[in-house]
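1. sharing a model that was predicted from the sequence below.
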Amino acid sequence: IAGDELLRQIAAILQANVRQRDTLSRLGGDEFGVLMERCSLEHAKRVADKLRRKVADFRFVWGQRSFSLGVSVGIVSIDQSSGKIAAVMNAADSACYTAKYKGRNRVHVYHRRNTDLVKRHGDADWVIRVERALLKNSFELAYQRIVPVSNKFETGDHIELLLRLPDASGEPVPPGAFLPAAERYNLSSPIDRWVVTNALAWFAENPKALDRVAVFSINLSAQSLIDLSFLNFVCDALEASPVPAGKICFDISESVAIANLTDATRFMSTLGKLGCRFALDDFGSGHSSFAYLRTLPVDYLKIDGVYVNGIADDPLDFAIVRSINDIGKIMGKITIAEVVESDRVAEKLREIGVDYYQGYFIAEPRPIEELAPV
């Protein structure tokens, strides 16, 4: 509901700031396109920057909260050499993502020889490799321990499952290399299905490892969250699996959950009835509205590593992490600090009273096979 209203208000702002002859359209999700006829590149840049500023100045009010937004804008000139519509749209998509990757809330003009955009053509290679891995079942699972700060929590390991794509030499490629391309080309949900299917199958085949694990987390994409067929798939998979639903935690990023609040609530409510748990990932990176925690039935708050990493040196980061932890505790949530990479940071988290911590200093990722008893 909130997301729909936000899109309506943004569309009204955009429509009010383009020419009558221009065509404004929603392309899907949170993406809009403007077709500007008989328009010079310089004028298009001025209009694009005006739209950027209008969105940046806008405040979205929902309930008793106010939210600021940003927009990444890509510009493509259309002439006789532009080729087919698909090529123009691909160029516009490339320019938008270049603006996003250069820091968001900016305008980027497409140039055919732009070296930043040449990198985007590598997406096709990643898409081919991802599709091949899905077809040949060649993805691999790894895990990272999430360690309790004290011994007052449930016995058994708390782990997060991680996805790896082996390269030609068999070395694992981290998901940060291929997931952005997979998301852009609508492969995130098939990947999530692969992870759910193979995680349940592995633990079913390794019951002793399952006995030692209190809960294992699976990360979900926005595409899966809004896909009703994915929810039905998970329900069917859990019904057919001997793995208790209570041992499964689905990690959903804060920004994705709030942008798709209705879908997130439905997803959590449905699977929560089966016993599944839920974590808001990267908490603090998005809207950070504690009011939403009254709506979303989450069990864990995973505090964004951007703040966690700085708490030993930055008083503001320390205060932010402590605030999230304190309010989370009052609301009955279990807190997890992400990206813990030094003893100084770990010591500060113990001082704050965070429930769990996770990161390379605490435990490095390992192949899932190492969970199985020798």
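-> Happy to help now that I have it. Residues are numbered from 1 along each chain as shown.
2. from here on, just use CA atoms for contacts and neighbour counts.
-> Noted.
3. just say helix, strand or coil for the nearest residue to residue 231 once chain neighbours are set aside.
-> Closest residue in space to residue 231, ignoring its immediate chain neighbours: residue 267 at 6.6 Å, by Cα to Cα, 6 or more residues apart in numbering. Here residue 267 is recorded as helix under DSSP: H, G, I helix; E, B strand; the rest coil.
4. please compare the first structure with the one that follows:
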Amino acid sequence: MADALGTLRRFLLLTGLYYAGAVMASLYLRTPEDITLFWPSAGIGFALVVSWGKRWAVVVPFAVIALHLTVLPVPETFLPYSIASNTIAALVAGWYAERARRGDGLHLRTADGLMLLRGGLLLAATSATIGTAGLLHAGIVDPSHTLRAWVLWAMGDALGITTFTPAFSVLLADGGLREGLWRDRVGRREQVAWGLGLILSLAGIVTAGNSGNLYALGLVSLPLALLLWAAVRFSPLTTMVGTILVVTFISLLTGLGLGGFTRPLTLLDSSVLMLLLILISVIPVLLAIATYEQRHTAIALYTRATRDPLTGLLNRSTFEERAREKLAGDAHRDLSLLYLDLDHFKLVNDSASHVAGDDMIRTVGGLVSAEFGDDALVARTGGDEFAVLVPVTESAAITCGRRLLASIDGLRIAWQDQMLTAAASIGIAHSRAPHGDFDTLLSHADAACFAAKEYGGNRLVAASREGDELKVRTASMRSALQVREALDQRRFTLYCQPIVPLDPLATTKRNFEILLRWTDADGAPRAPAELIAAAERYRLGPRLDRYVVDAVLHWLETHPEYADTIHHCGINLGGGTLVDEEFSDYFAARLRRSSVPAERLCLEITETNVVRDRTRAQRFIKRMRDLGCRFALDDFGTGFCSFGYLQHLDVDYLKIDGSFVRDLGNSELAEAVVRSITEIAHVLDKRTVAEQAETRAQLDSLRAMGVDYAQGYAISRPQPIDAFFEDVATLRIA
């Protein structure tokens, strides 16, 4: 019922508008033979079918019948032609516009403006053809005046279309097209000046006409100039409405012979006048549309450059730029930076799809944006990372952060047959005036967020409450950046530490472990433990291990004279490398094109990393063993359930953790552990290597317990690889 009433009200409103335009046009008629110079209803009808579809052309016959019954009576023989000319022409023009748009909506752009102009000319020609035929059939026009009637009818329709269709197409269209087109982006003073100028220019035309000036109509250039001003400076609707006022005013003056002007009497006079008015109605509107299109394009480019396309939030570069401005400008307010990272977001992409992941990112972005006020800078800084800079105290930021975590934790997104959930970790860094630099604040927030993830996720950590622990994490992040830089610049050196047999009758070929040393940008040596920790924590392990493998093989390939002296060369692989399928493919391909036999290489993997993902570890070991490589289980004895899975793990050596070796002679437990590992290894036909042997007494104890090999300072400190192969003293224990 409500829809029916709404449709009826719309029908009556549109019928009234069409009728009003026709009544205004009837003012131009003085004799039954006259043809109106201006038919605004043509423009209103065209806008109607363009905006709401051809079915709304039903308005036209009702309005035309009402016109002829009340204001403009016509012969009965002409009435069908009058109805048909307006209705059929509107339908034809609507069909053309629908075909030209190909289902695309009406937009305020130059192409659509030209489309409306072409459709309007088609409407005018169709209406003039049918209407002129009716005038001849009804005897209203002498056959000798057929051309004059057709031209005046067509130009009257064309003027009505060029004047009224643009504005009414926008006003009748969906709200999305109208939005923002009425608001001027200039100051009130300029608007007032323009309005006064338009009134004065029209008044000047009337004054000049009343004075009898033969060139009074030349003053029409003044309102035209003001319309061009509006087209460049004001909103498109301002220009369109201004055009309607100017064209209607001038057409009334000249068409009715007001203000000292004379009505055009000949076809040439009428054609010139109407062509002038058509140009006045077309040029400013096309310029306004082109200007709007240019501004819209510029805004779109600016938005693309500053906004994240998925969430509409600020992108990283814009956020950092504006955050630096805030830190420099807000000298009297506290500022808090929140850094948010979704927990286990990769699972959403892998289990559902990347489309589902995008949906979640959009939803979380909306939650983040809704939690903070307009004063906050909110950005999506990465795949599943967000940042917020808000002018609040640390305690207020913590409250907002916890509320946001609860909102994200309660999020449920239905996706096909799944219900997707989310959780996040938030790090907060607070700054009091005078503020420091943005990079330091961001590193603290990022480190706090990383700490929240390491604590299990779905929690918030404030940098100020972490103390020294957060400083360690921040230093670790810097180390990761330095490791990456060192990899790019290849600032690493290969060292070797010998692994010697404790049995004097064993082989004299070289056994050794490759160790890595690195230098910072200033050339100062850095601790290897710092290197390994940073690489593993920030997922640089596979890249670092690739570098080591390639460097070792390259050195051995360029020194073939040492190849036969090697029994096994130990190369450490990190936990991330062990489960990296790309590294497995790379290593296999590198071995195939190398002249170094694969059986010379012994890949050392830690017990902890094997336990973490035993299936992948076993798959990796099998593939590398098929190529000929050997394996050693490093740091053995420090993991969990060591002996339970050992019989299923195809390794050649067990490297006994140095913490037990160093305690030999001081701890009965250490001796028991070393002895147990050795006995079990021999039962499984594996060999043992004791790490970090530092004294002769420890070597004697290891030999007595049946340990096969030893490694440590008691034998030799690590040496650069060139020096190691020149030193024959490292082949066995003296």
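-> All right, it came through fine. Remember, predicted model here, so these are calculated numbers, not experimental data.
5. after superposition, what's the TM-score here?
-> Superposed pair, TM-score by TM-score structural alignment, normalised by the length of the first structure: 0.73. Supporting alignment: 305 aligned residues with a Cα RMSD of 3.3 Å.
6. tell me the residue in the second structure aligned with the residue nearest to residue 231 of the first structure.
-> Superposed on the second structure with TM-score structural alignment, residue 267 of the first structure falls opposite residue 620.
7. just residue 314 of the first structure next, same as before
-> Using TM-score structural alignment, residue 314 of the first structure pairs with residue 667 in the second structure.
8. list the contacts of the aligned residue in the second structure for residue 120 of the first structure.
-> Matched by TM-score structural alignment, residue 120 of the first structure corresponds to residue 473 in the second structure. By Cα atoms under 8 Å, 6 or more residues apart in numbering, the residues touching residue 473 of the second structure are 447, 451.
9. how about the helix or strand containing residue 473 of the second structure: buried residues?
-> Residue 473 of the second structure is part of helix 468-489 when elements are defined by DSSP states H and E. Using 16 or more other Cα atoms under 10 Å as the test for burial, helix 468-489 of the second structure gives 470, 473-477, 479-484, 486-487.
10. got the buried residues for the very next helix or strand once past that helix?
-> Per DSSP H and E, the first helix or strand lying C-terminal to helix 468-489 of the second structure is strand 492-498. Across strand 492-498 of the second structure, burial judged by 16+ other Cα under 10 Å covers 492, 494, 495, 496, 497, 498.
11. which one of those residues is nearest residue 229 of the second structure?
-> Residue 229 of the second structure has its nearest neighbour among those in residue 492, at 68.0 Å by Cα to Cα.
12. quick check: that closest one touching residue 516?
-> Yes. Using Cα atoms under 8 Å, residue 492 of the second structure is in contact with residue 516, at 6.7 Å.
13. burial of the nearest residue to residue 123 of the first structure once chain neighbours are set aside, as a residue count?
-> Among residues not flanking residue 123 of the first structure along the chain, residue 181 sits closest, at 5.2 Å (Cα to Cα, 6+ apart). As a burial measure, residue 181 of the first structure scores 21 neighbours (other Cα atoms under 10 Å).
14. who touches residue 181 of the first structure in this structure?
-> 123, 124, 126, 127.
15. so where's the longest strand in the second structure?
-> strand 510-519 (DSSP state E).
16. where in the first structure does the very next helix or strand once past that strand fall?
-> Using DSSP H and E, the helix or strand that follows strand 510-519 of the second structure in sequence is strand 525-526. Mapped onto the first structure using TM-score structural alignment, strand 525-526 of the second structure covers residues 172-173.
17. pretty sure residue 24 of the first structure sits against residue 34.
-> Yes. If you go by Cα under 8 Å, residue 24 of the first structure and residue 34 touch, sitting 4.6 Å apart.
18. give me the number of residues near the residue mapped onto residue 698 of the second structure from the first structure?
-> Using TM-score structural alignment, the partner of residue 698 of the second structure in the first structure is residue 345. By the criterion of other Cα under 10 Å, residue 345 of the first structure has 21 neighbours.
19. secondary structure element holding residue 345 of the first structure?
-> helix 343-352.
20. average offset of that helix relative to the second structure?
-> Here the mean offset of helix 343-352 of the first structure against the second structure after fitting is 1.4 Å, by mean Cα distance after the TM-score superposition for the first structure.
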